[in-house]
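# no sequence for this one, just the structure:
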């Protein structure tokens, strides 16, 4: 496990280590234990959301007209790159993790380019930017990368383990079908709910084990997917409210993002989680000489 050296950032150097290797308190019980674990859970969640939180803050505070003559979308790209660079420099993120996050950026950007194309136009990025490609500002991929960053960091901080994880080929096939359905439903029908039913069946026995403080806790993996999807749906409402992008029904005036998007984000989480689980599995099977 790599942490920043004390010569660089002594505060951050020990913070992750403090969270992961917290001193056991076996004597804690009842409400006191609940309170301690609740606080640790919240702090770890906040730390796991560091990239997403800073990026989301930038979305809210950067004015519509941009900064210093630089369009807003370009400013957001600069900020996203700066945050990513800082996490690498501070060793709060490893190079392997950054590579995985870049993969999510590419996967997300391809989807964005398709969804905003002239034939589809599921949503749009109405503002001008120098860093637009196929009508999509390059910062948009970082919104998907932020989801991947959160899961990667949470996996380490909470020491995640999965009990009864389905076979990798079945999980991969489902994740691929989920991704393809985001494209194909415009032409051959939306099979989202069939895929959701398959996911519920596939992960019915799967349990995620996590450690808020010094004891393992667990919950159904499907519930974790739904909860993360819900909070992303809330974030999407804030983002559209601040006009970062707009759905067709929000052009004249803002309205709540349809609750059906919650299911879409939950499916995205399943896809993202599958990629990370597979990357970790592959890395674990590769022998790295000392």
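Arrived safely, thanks for sending. Quick caveat: nothing in here was measured; it's all calculated off a predicted structure.
# From here on, just use CA atoms for contacts and neighbour counts.
OK.
# Pull the contacting residues for residue 244.
59, 125 (C-alpha atoms under 8 Å, 6 or more residues apart in numbering).
# ok, 10 Å please
59, 60, 64, 72, 73, 124, 125, 126, 127, 140, 236, 238 (C-alpha atoms under 10 Å, 6 or more residues apart in numbering).
# and what of residue 256?
234, 236, 237, 238, 240, 241, 249, 250 are the contacts of residue 256 under C-alpha under 10 Å, 6+ apart.
# thinking again about what came up before, can you tell me which of the contacts of residue 244 are buried?
59, 72, 73, 124, 125, 140, 236, 238 (16 or more other C-alpha atoms under 10 Å).
# Distance check, the fourth one against residue 111.
Residue 124 sits at a distance of 13 Å from residue 111 (criterion: C-alpha to C-alpha, to the nearest Å).
# Below is structure B, check it against A:
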């Protein structure tokens, strides 16, 4: 993608809106590339919902689990994920599956009683749905060369993430403090700015805005998954409908846990001065020693 965009920029020159439009196209393509594992998992869920035979010898949930394992192995063999990144994906599996086992026992949502590859009432493919979030985040860190201004101390984010994770369990017996935790996330990360390189330029975005955008995308994916009968909430037992928008708060908090897990592999770094930041003007370009955006570094094709 970078090489293609580099060639197009050479052809266009600095054409203002055309250059910005090209950056937008590259941004969308790279986001789709980062979402590869999650998109393929959703495709598997939909395919199983509409085309998997009801009388097959292998239960649908077991087939989904085995297909997800094959998909994960292919991601490693094709080097779309590295062994180092797989450590984070594995953590997402563990964290997600533990939550799934507890939440299903508490009646928060339910899976069909199908197959033998399960822990209690939870089919093992559920862990791969959390792994899809981990895969997206670790690939985003690499593909967009993420850097951060004013990232909080790791112990602060780790303690806050632990409190968020604990509240997912304890709110069944103790007061639910999720909105207080949302306020705490805004307080801790409200000043943190994410720098992400699309191609020739680096752009900026408040981290909490990124959390909201990714949480919204997960909410959309959740609606697709429940429509495919991957699981159902109690309110959907009599007929499918959109998942409540209140779930956005839960997914927003999940983003903090997710970023803390990813930071175990990709420690947040300050902005890189190699590429001019949009909005910083000529001074930034002079400081980087890279006045011509066409001379910005081109990543290896493996990085998108």
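Arrived safely, thanks for sending. Computed from a predicted structure; not experimentally measured.
# returning to that earlier point: need the buried ones among the contacts of residue 244 of structure 1 in a markdown table (columns: secondary structure and distance to residue 226 of structure 1).
Listed next are those as a markdown table, based on DSSP: H, G, I helix; E, B strand; the rest coil; distance: C-alpha to C-alpha, whole Å:
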| residue | secondary structure | distance to residue 226 of structure 1 |
| --- | --- | --- |
| 59 | helix | 24 |
| 72 | helix | 32 |
| 73 | helix | 30 |
| 124 | strand | 26 |
| 125 | coil | 27 |
| 140 | helix | 23 |
| 236 | helix | 15 |
| 238 | helix | 19 |
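# Of those, just say which sits nearest to residue 195 of structure 1.
Distances from residue 195 of structure 1 to those, taken as C-alpha to C-alpha, are shortest for residue 236 (22.4 Å).
# Could you identify the residue of structure 2 that aligns with the closest one?
Aligned by TM-score structural alignment, residue 236 of structure 1 pairs with residue 222 of structure 2.
# what's that match in contact with, if anything?
42, 129, 216, 228, 230, 231, 242, 243, 247.
# Buried members of those residues into ChimeraX, please.
A single ChimeraX command selects the buried members of the contacts of residue 222 of structure 2 (16+ other C-alpha under 10 Å):
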select :42,129,216,228,230,231,243
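# a markdown table please, covering the contacts of residue 222 of structure 2 and showing distance to residue 284 of structure 2.
Shown next, in a markdown table, are those (distance: C-alpha to C-alpha, whole Å):
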| residue | distance to residue 284 of structure 2 |
| --- | --- |
| 42 | 42 |
| 129 | 41 |
| 216 | 33 |
| 228 | 49 |
| 230 | 49 |
| 231 | 49 |
| 242 | 46 |
| 243 | 44 |
| 247 | 40 |
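# mind checking what residue 120 of structure 2 lines up with in structure 1?
So, by TM-score structural alignment, residue 120 of structure 2 is matched to residue 134.
# ok, residue 164 of structure 2 touching residue 250?
Yes: between residue 164 of structure 2 and residue 250 there is a contact at 9.2 Å, judged by C-alpha atoms under 10 Å.
# quick revisit: quick check, nearest of the buried ones among the contacts of residue 244 of structure 1 to residue 105 of structure 1?
For these, the nearest to residue 105 of structure 1 is residue 140 (8.1 Å; C-alpha to C-alpha).
# mind checking how far the closest one is from residue 271 of structure 1?
Applying C-alpha to C-alpha to residue 140 of structure 1 and residue 271 of structure 1 gives a distance of 18 Å.
# try residue 111 of structure 1
In terms of C-alpha to C-alpha, residue 111 of structure 1 sits 13 Å off from residue 271 of structure 1.
# One more: residue 89 of structure 1?
In terms of C-alpha to C-alpha, residue 89 of structure 1 sits 29 Å off from residue 271 of structure 1.
# Then residue 265 of structure 1?
With C-alpha to C-alpha as the criterion, residue 265 of structure 1 and residue 271 of structure 1 are 10 Å apart.
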